[in-house]
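> fold the following, please.
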Amino acid sequence: MATIEECRAALDQLSGNLARADEGVRGAAALDRSLSCHITDLDQTFTGRLDGGRIRVDALSPGPPREKAEIRLAMTGDDLVAMVAGTLNFAKAWTGGRVRLEAGFRDLLRLRTLL
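This next block holds a predicted model:
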């Protein structure tokens, strides 16, 4: 089982990957939205913002998200680490129910290019 430190490192790596991505991916991620990522097996939630094509983590709190972020993710720590490492395909994990992504319709349309 992935640790909370490994999950934080994976989010930092994902942020760096988005910042270094080609223009199309950076454009899709160039939203300014509140973000939460609930690590279900550890029952911890990272909260922050997707801003300028980067993920900024502001806090970590126990349990599910306390407030409804504009973009909400939920998955196990192992799945987060595997997706960022490239060994788990996000689209397959999402359609298979291993990853939950909730956002407004327009945000989902923009984020789909990241999948």
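
> contacts, neighbours, all on C-alpha from now
OK.

> what are the buried residues along the longest helix seen in the chain?
For the chain, the helix with the greatest residue count under DSSP state H is helix 4-20. In terms of neighbour count (16 or more other Cα atoms under 10 Å), helix 4-20 has its buried residues at Ile4, Cys7, Arg8, Ala10, Leu11, Asp12, Gln13, Leu14, Ser15, Asn17, Leu18, Ala19.

> following up with a second sequence; could you model it the same way so I can compare the two?
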Amino acid sequence: MATITECREALTRLSDDLARAEGDVRGAAALDRTLSCHLTDLDTTFTGRLSDGRVEIHDTHPGPPATKAQIRLRMTGDDLIALVDGRLHFAKAWASGRVVLEAGFRDLLRLRSLL
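All right, here's what the predicted structure looks like:
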């Protein structure tokens, strides 16, 4: 089972990957939205922002998100690491329910290029 530290490092790697992205992916990541990532197996939530093509984590707290972020992710820590490492395909994980992504309709349309 992944640790909170490993998950935080995975989110940092994801942020770095988004910052280096080009084209459609860069455009999709250019949103300025609040973000939460609830790790169900660790019962921990990372909160922050997706801004200027980077994921900025501002806080980590136990339990589900205390407030509703504009973009909300829910998955296990192992799935987060597998997604960032490229061992788990986001669209398949989302379709099977392993990863839950909730956002407004417009944001989902923009984020689809990240899938």
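
> coming back round to it: export the buried residues of helix 4-20 of the first structure to JSON lines and append columns for distance to Glu70 of the first structure.
Below are those laid out as JSON lines (distance: Cα to Cα, whole Å):
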{"residue": "Ile4", "distance to Glu70 of the first structure": "23"}
{"residue": "Cys7", "distance to Glu70 of the first structure": "21"}
{"residue": "Arg8", "distance to Glu70 of the first structure": "20"}
{"residue": "Ala10", "distance to Glu70 of the first structure": "21"}
{"residue": "Leu11", "distance to Glu70 of the first structure": "17"}
{"residue": "Asp12", "distance to Glu70 of the first structure": "20"}
{"residue": "Gln13", "distance to Glu70 of the first structure": "21"}
{"residue": "Leu14", "distance to Glu70 of the first structure": "18"}
{"residue": "Ser15", "distance to Glu70 of the first structure": "17"}
{"residue": "Asn17", "distance to Glu70 of the first structure": "21"}
{"residue": "Leu18", "distance to Glu70 of the first structure": "18"}
{"residue": "Ala19", "distance to Glu70 of the first structure": "20"}
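
> from those residues, pick the one nearest Ser36 of the first structure.
Using Cα to Cα, Leu11 is the member of those that lies nearest Ser36 of the first structure, at 11.1 Å.

> number of residues surrounding the nearest residue to that closest one once chain neighbours are set aside?
Using Cα to Cα, 6 or more residues apart in numbering and skipping the chain neighbours, the partner closest in space to Leu11 of the first structure is Ile55 (7.4 Å). Ile55 of the first structure: 24 surrounding residues under other Cα atoms under 10 Å.

> looks to me like Ile55 of the first structure is in a helix.
No - counting by DSSP: H, G, I helix; E, B strand; the rest coil, Ile55 of the first structure is not found in a helix; it is strand.

> Phe46 is in contact with that one, correct?
No - Ile55 of the first structure lies out of contact with Phe46 (Cα atoms under 8 Å); the separation is 10.7 Å.

> what angle sits between the helix or strand where Asp79 of the second structure lies and helix 4-20?
Using DSSP states H and E, Asp79 of the second structure falls within helix 77-85. Orientation note: helix 77-85 of the second structure sits at an angle of 30 degrees relative to helix 4-20 (axes from the mean of the first three to the mean of the last three Cα atoms, to 10 degrees).
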